[in-house]
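Trainee: Pasting a predicted model and its sequence here:
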Amino acid sequence: MSNILTGLATARREGRPYGIASICSAHPTVLRAALRRAAKSGGPVLIEATCNQVNQFGGYTGMTPADFVAFVERIASEEGVRREQILFGGDHLGPNPWRKEPAEIALKKAADMVAAYVGSGFGKIHLDASMGCAGEPVALDDHTVAARAATLCAVAERAAASAGLPAPVYILGTEVPIPGGADHALDAVEPTAPEAARETIAVHREAFAKAGLADAFARVIAFVVQPGVEFGSDNVIAYDTPRAAALSGLLDEEPGLVFEAHSTDYQTEEALTALVADGYPILKVGPGLTFAYREALYGLDLIASDIVPGYGERALARTMEALMLAKPAYWSGYYHGDETDLRIQRHFSYSDRIRYYWSQPEAEMAVRKLLTALEGVRIPETVLHQYLPQVEPLPAGGADAIVVAAVDRILQVYDRAIALK
């Protein structure tokens, strides 16, 4: 299945572009929806973990790379997905989780993380050494970033050989959007300047050659650039083909490469289709999927409040508000405004910082209470239409199926956009 990644540039060059959605989430319902869709299609599914979610110390999910693979494989087995259908990707692999530490220490931990990812079967590796460590500038120059990426690549190559696994394919690039979306309203986002992208590619090619990694550089399938796509807390910057035309044209000089587009969440099907056609066929999506998950749960929370005696008034939403107020670390530096603004953003922001709380025991208990309250309860079509019109008609299987269907609705948009044209 890995040839779906290595064939992206050739397909674009031959005028038959296709894409692949990169599912960047560790949420079990999101993963189940993506794997269930793969079971139906028989095609590949690309699932990625980030350096902060999953690393050798557990990340914020508590999972190591090997744990994450096993976690996904368990769900895949339940959904009837073959292991060979699943492509695992590591996102932003570099010193980011330890950037407050000196570079020598942070980069050693980053190297150990890369080895753990590759040794666990992650075959698509995004090497991201673009952030400064303690005492360094926030944004590093291309030469420093490229040299560090080459060092991490050498670790990945050794790890694959040691584990008897195929050599990875790589994603490089320094123009990396803020993970999870911008933390403020946006009026516009400028695409990467073609000359900047050209320089980045050249500097990385030179650094890899200098490190004796020319063979590995031949497996670089994409560079991360900014095509002018982003979302803030309450707005989305839509993709505009003419504004990115000069950047897209750079691929004519690099026939073996495509670009990877981060933060494609909330883009329309038309915009996603245009991204694929224009040379950005790897479409990252994460917060948009957990946003749909929260949307469905909150709709069901209102439905249960209306039709289940004794459930309570918005019990789930009240629990999540109390939890986020008690543990503000995941949202307090990202949301801004008065108390009303902050409350709205905590629950309804496109940045979806609430996604960090669903694995907390209080949240898991509240979700179980909601889904249990609706077990065996007939939800009238009129009530579903009031609170969750986006998942009509009512899917078979009750409340659990409604939540999966809400996530799948977003995945369907990506499936249509990435299809071979």
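Mentor: Noted; the coordinates are in hand.

Trainee: C-alpha only now, for contacts and for neighbours.
Mentor: Fine.

Trainee: which residues of the stretch 51-200 of the chain fall in strands?
Mentor: Here the stretch 51-200 of the chain has its strands, by DSSP state E, counting those that start in this stretch, at 86-93, 124-127, 169-172.

Trainee: okay, pairing it with this:
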Amino acid sequence: MGVALGELAALRRQGTPKGITSVCSAHPLVLRAALRHGAKTGRTVLIEATCNQVNHLGGYTGMQPADFARLVHELAVEEACPRELVVLGGDHLGPNPWREQPAEEAMAEAEAMVAAYIDAGFRKIHLDASMGCRGEPAALDDETTARRACRLAAVAEAHAAAAGGAMPVYVIGTEVPPPGGADHALTSIEPTDGVSASKTIEIHRRVFAEAGLSAAFERAIGLVVQPGVEFGNHNVIFYDRTKIAGLAQVLDAEPQFVFEAHSTDYQGTGSLAALVEDGFPILKVGPELTFVLREALYALDAIASDLVPDYGERPLMAAMEATMLHHPEHWCRHYHGAKEEERLLRHYSLSDRIRYYWATPEAEAAVGRLFAALKDRTVPLPLFWQHMSAAGRFADRPLDPEAVVIWRIAQVLAAYAAAGNR
């Protein structure tokens, strides 16, 4: 059965911790895989849109919150996933997309975005006002962050009350990793200090009380801290539970809270399970899901190149390369080095900034051509062994290429589910 977000802290205190996977992606195949997995397992399907992907102005996907919610619910119907298992969340909701503007202008946009999320039915809200705007430090102090988060919570409360039904639950925190992972190779990363985490909670509690929002703060279920995990373009920093003794004491003193772990991509089931056991039951994953989506699509592209007359030599990969070169804005500030290095990163970086391009007309056309080329074809087992050895189960029978991609994404989701249900 699905675990409710509000049950996570109590389950930890009882010594029976459970985890919830937070799927942070707007790609329809990733969403379909998550909903299919939920329908199969009966587990909660927590799907979160980020402020950059989806906002009241469209975000890089072109979707407003109501559009995203409609897409998720339509896919849920198609996948026979019960609506009561689906939870919609908003990730990094704050002024981040407008941080090049003065603070008041950026906050006005953030307030409009939060209102749109709540109106669209999102009820898990990560309040992230930690990043400075024009003329401010890159990272703000706890007091400023808390006051801005409180402003956003006031908007959320008013719109939720007007809509009726469930009120939002909140995630707070000031030590928030940037969305999508680091841009450089990492050797180590230090977990948040326990004293700092306690201070963050105390300041938010006081600021919310001063604003008459104590009832909203009582629905704050999670605190974003750095557990010492991260990934860059080339490597992954894996969880080391020996470094978080101070953080564990915070949850003992604050029984309403659990920790929310960002950037858990590529950790693997062992590390994920340790995170859940140690008080991090909300496990956010995004780039890993689209990384394996790209992996599967490129494998099918290679198979079609070998199998289908006149398909061409890796035309999907060529189309993605051309699109990214023509529109470099989503990767040029993040990938550095010689031209050969940049090309490798465009396609294979763990940060997976290619995910920004799958919704372009060029990419959709190339994927459509790939799927049409392989649909109902019989792929010999040696070709799968050559290009995607684990997918041999799809060999020697009429192929549904979309099913191959969803199966690959579901492998990652299964690893997360196993970690959260030990």
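Mentor: Received, thanks. Everything quoted here is computed from the prediction, not taken from an experiment.

Trainee: closest one to residue 336 of structure 1 among the strands of the stretch 51-200 of structure 1?
Mentor: Proximity to residue 336 of structure 1 (Cα to Cα) singles out strand 86-93 among the strands of the stretch 51-200 of structure 1, at 26.2 Å.

Trainee: The closest one aligns to what range in structure 2?
Mentor: Using TM-score structural alignment, the residues of structure 2 aligned to strand 86-93 of structure 1 are 86-93.

Trainee: show me what contacts the residue in structure 2 sticking out farthest from the centre?
Mentor: Within structure 2, the residue lying farthest from the chain centre (Cα atoms, centre = their mean) is residue 309, at 38.4 Å. Not one residue lies near residue 309 of structure 2 by Cα atoms under 8 Å, 6 or more residues apart in numbering.

Trainee: how near is it to residue 377 of structure 2?
Mentor: 12 Å (Cα to Cα, to the nearest Å).

Trainee: What is the burial count for residue 1 of structure 1?
Mentor: Residue 1 of structure 1 has 13 neighbours, counted by other Cα atoms under 10 Å.

Trainee: cool, and residue 200 of structure 1?
Mentor: 23.

Trainee: what sits against residue 106 of structure 2?
Mentor: 95, 96, 98, 99, 133.

Trainee: How about the third one: what's its closest non-neighbour residue?
Mentor: Counting by Cα to Cα, 6 or more residues apart in numbering, residue 98 of structure 2 lies nearest to residue 106, which is 5.1 Å off, once chain neighbours are set aside.

Trainee: can you check the last one too?
Mentor: Of all residues beyond its chain neighbours, the one nearest residue 133 of structure 2 is residue 99 (4.2 Å), with distances taken as Cα to Cα, 6+ apart.

Trainee: Help me confirm that the one you found comes into contact with residue 130.
Mentor: No - contact status for residue 99 of structure 2 versus residue 130: not in contact, 10.6 Å apart, counting by Cα atoms under 8 Å.

Trainee: Looking at these two, which has the bigger crowd around it?
Mentor: Neighbours per residue, other Cα under 10 Å: of residue 99 of structure 2 and residue 130, the larger number sits with residue 130, 25 against 19.

Trainee: In a helix, the residue farthest from the centre of structure 2, correct?
Mentor: No - counting by DSSP: H, G, I helix; E, B strand; the rest coil, residue 309 of structure 2 falls outside a helix, being coil.

Trainee: mind checking how far it is from residue 303 of structure 2?
Mentor: 11 Å.

Trainee: now do residue 161 of structure 2
Mentor: From residue 161 of structure 2 to residue 303 of structure 2 the distance is 53 Å (Cα to Cα).

Trainee: Repeat that for residue 193 of structure 2.
Mentor: Taking Cα to Cα, one finds residue 193 of structure 2 at 49 Å from residue 303 of structure 2.

Trainee: before we move on, what about residue 388 of structure 2?
Mentor: 9 Å.

Trainee: Between these two, which is the more surrounded one?
Mentor: residue 303 (21 against 18).

Trainee: Quick check: the more buried one touching residue 384?
Mentor: Yes - using Cα under 8 Å, residue 303 of structure 2 makes contact with residue 384 at a distance of 7.4 Å.

Trainee: Now do the same contact list for residue 140 of structure 1.
Mentor: So residue 140 of structure 1 contacts 130, 131, 132 (Cα under 8 Å, 6+ apart).
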